[in-house]
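1. here is a sequence together with a model predicted from it:
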Amino acid sequence: MSRDLVNEICAAQPGAEWSDPWGGGHDCWKVAGKIFALTGAVGTHVSVKTDSIEVAEFLIETGVADRAPYMHRSWVAMPLDSAPDELAHRIRHSYRLVRGALTKKVQASLPPL
């Protein structure tokens, strides 16, 4: 899967916003100001949030993902050459987790799912 396809999946999420907060070619995808997907300037992985530290550790131990640098332990770095359906699932799930943690008022201001 290419970085362009990752960006396409991220952009399709309701209320998703792109930024490059650190400069240098990062693709940082946010919903209501909260990151749900991040591709570094080098661009070999996309970092996404998981349900828990345990899920992240499981994905890392089974070789599905790597530890996401600079992020909480509940985040993983999925290689861009992962199976497209797995990568799309992880991006969408990360989006839903981050969106679900927003206040009800902020959630109500976003486009519907």
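-> Received, thanks.

2. C-alpha only now, for contacts and for neighbours.
-> Will do.

3. what sits closest to residue 35 if chain neighbours are left out?
-> Using CA to CA, 6 or more residues apart in numbering and skipping residues adjacent in sequence, the residue nearest residue 35 is residue 29, 5.7 Å away.

4. in three-state terms, label that neighbour for me.
-> Following DSSP: H, G, I helix; E, B strand; the rest coil, residue 29 is assigned to strand.

5. quick one: contacts for it?
-> 10-11, 16-19, 35-38 (CA atoms under 8 Å, 6 or more residues apart in numbering).

6. among these, the buried ones, what's the PyMOL command?
-> Only the buried entries of these go into this PyMOL selection, using 16 or more other CA atoms under 10 Å:
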select buried, resi 10+16+17+18+35+36+37+38
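
7. give me the element the residue nearest the centre of the chain is part of.
-> Among the residues of the chain, the one closest to the centroid is residue 37, at 2.4 Å (CA atoms, centre = their mean). Assessed by DSSP states H and E, residue 37 sits inside strand 34-39.

8. before we move on, what about residue 89?
-> helix 84-100.

9. number of residues surrounding the residue lying closest to residue 107 once chain neighbours are set aside?
-> Using CA to CA, 6+ apart and skipping residues adjacent in sequence, the residue nearest residue 107 is residue 99, 6.9 Å away. Residue 99 has 23 neighbouring residues, counting by other CA atoms under 10 Å.

10. okay, pairing it with this:
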Amino acid sequence: MSALEDHAGNLPGAWMVVQWMGAHVFKVGEGEKGKVFAIFADRTNRVTLKCKDAETAAFLIEIGAAEKAPHLPRGGWAAFDLDAVDAEDLKARIETSYAAVCATLTKAEQAKLSEI
């Protein structure tokens, strides 16, 4: 597992599942209701992350810092090339994605995360 995947997996309550043609999909929340916050696709050497809002994603795509997330065209998702973006920047973007997704969890799920 790469250092970026380790970083995603070490966030409170985060877990990983392999799905969607072998992608490493990181989620937060319990079981079937877990919500995706990072998708590492080996075939394309990209990570798909949720930005803090749709405007930020659109801006990053417009300036060429990211690409449209092919399977998540709405909701502020963007895909980043693992070779073209600095690892420290991607770690910060992973944390932003995680925080944005955590904010959509129920208050009870959020409370559980704060206990971890």
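-> Happy to help now that I have it. Everything quoted here is computed from the prediction, not taken from an experiment.

11. on that earlier part again, which other helices and strands contact the helix or strand following the strand holding residue 37 of the first structure?
-> Next helix or strand after strand 34-39 of the first structure toward the C-terminus (DSSP H and E): strand 45-49. Strand 45-49 of the first structure sits against strand 34-39, strand 75-79, helix 84-100, with contacts defined as 3 or more CA pairs under 8 Å, 6 or more residues apart in numbering; DSSP states H and E.

12. take these and lay them out in CSV including distance to residue 59 of the first structure.
-> As requested, those are exported to CSV (distance: least, CA to CA, whole Å):
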stretch, distance to residue 59 of the first structure
strand 34-39, 16
strand 75-79, 8
helix 84-100, 11
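
13. of all these, which one comes closest to residue 57 of the first structure?
-> The minimum distance between residue 57 of the first structure and these falls on strand 75-79, with 8.5 Å, by CA to CA.

14. Provide the aligned range in the second structure for the closest one.
-> Under the alignment (TM-score structural alignment), strand 75-79 of the first structure falls on residues 77-81 in the second structure.

15. residues touching the matching stretch, excluding its own?
-> Applying CA under 8 Å, 6+ apart, the external contacts of stretch 77-81 of the second structure come out as 45-51, 54, 57, 60-61, 65-69.

16. what two of the residues you listed are the furthest from one another?
-> 45 and 54 (22.9 Å).

17. of those two, give the one with the bigger neighbour count.
-> Set residue 45 of the second structure next to residue 54 and count neighbours by other CA under 10 Å: residue 54 wins out with 16 against 12.

18. how about that one, what's its match in the first structure?
-> Using TM-score structural alignment, the partner of residue 54 of the second structure in the first structure is residue 53.

19. number of residues surrounding the residue lying closest to that match once chain neighbours are set aside?
-> Leaving out its chain neighbours, the residue that sits closest to residue 53 of the first structure by CA to CA, 6+ apart is residue 74, at 4.2 Å. Using other CA under 10 Å, residue 74 of the first structure has 17 neighbouring residues.

20. isn't residue 74 of the first structure up against residue 50?
-> Yes - between residue 74 of the first structure and residue 50 a contact is recorded at 5.5 Å, counting by CA atoms under 8 Å.
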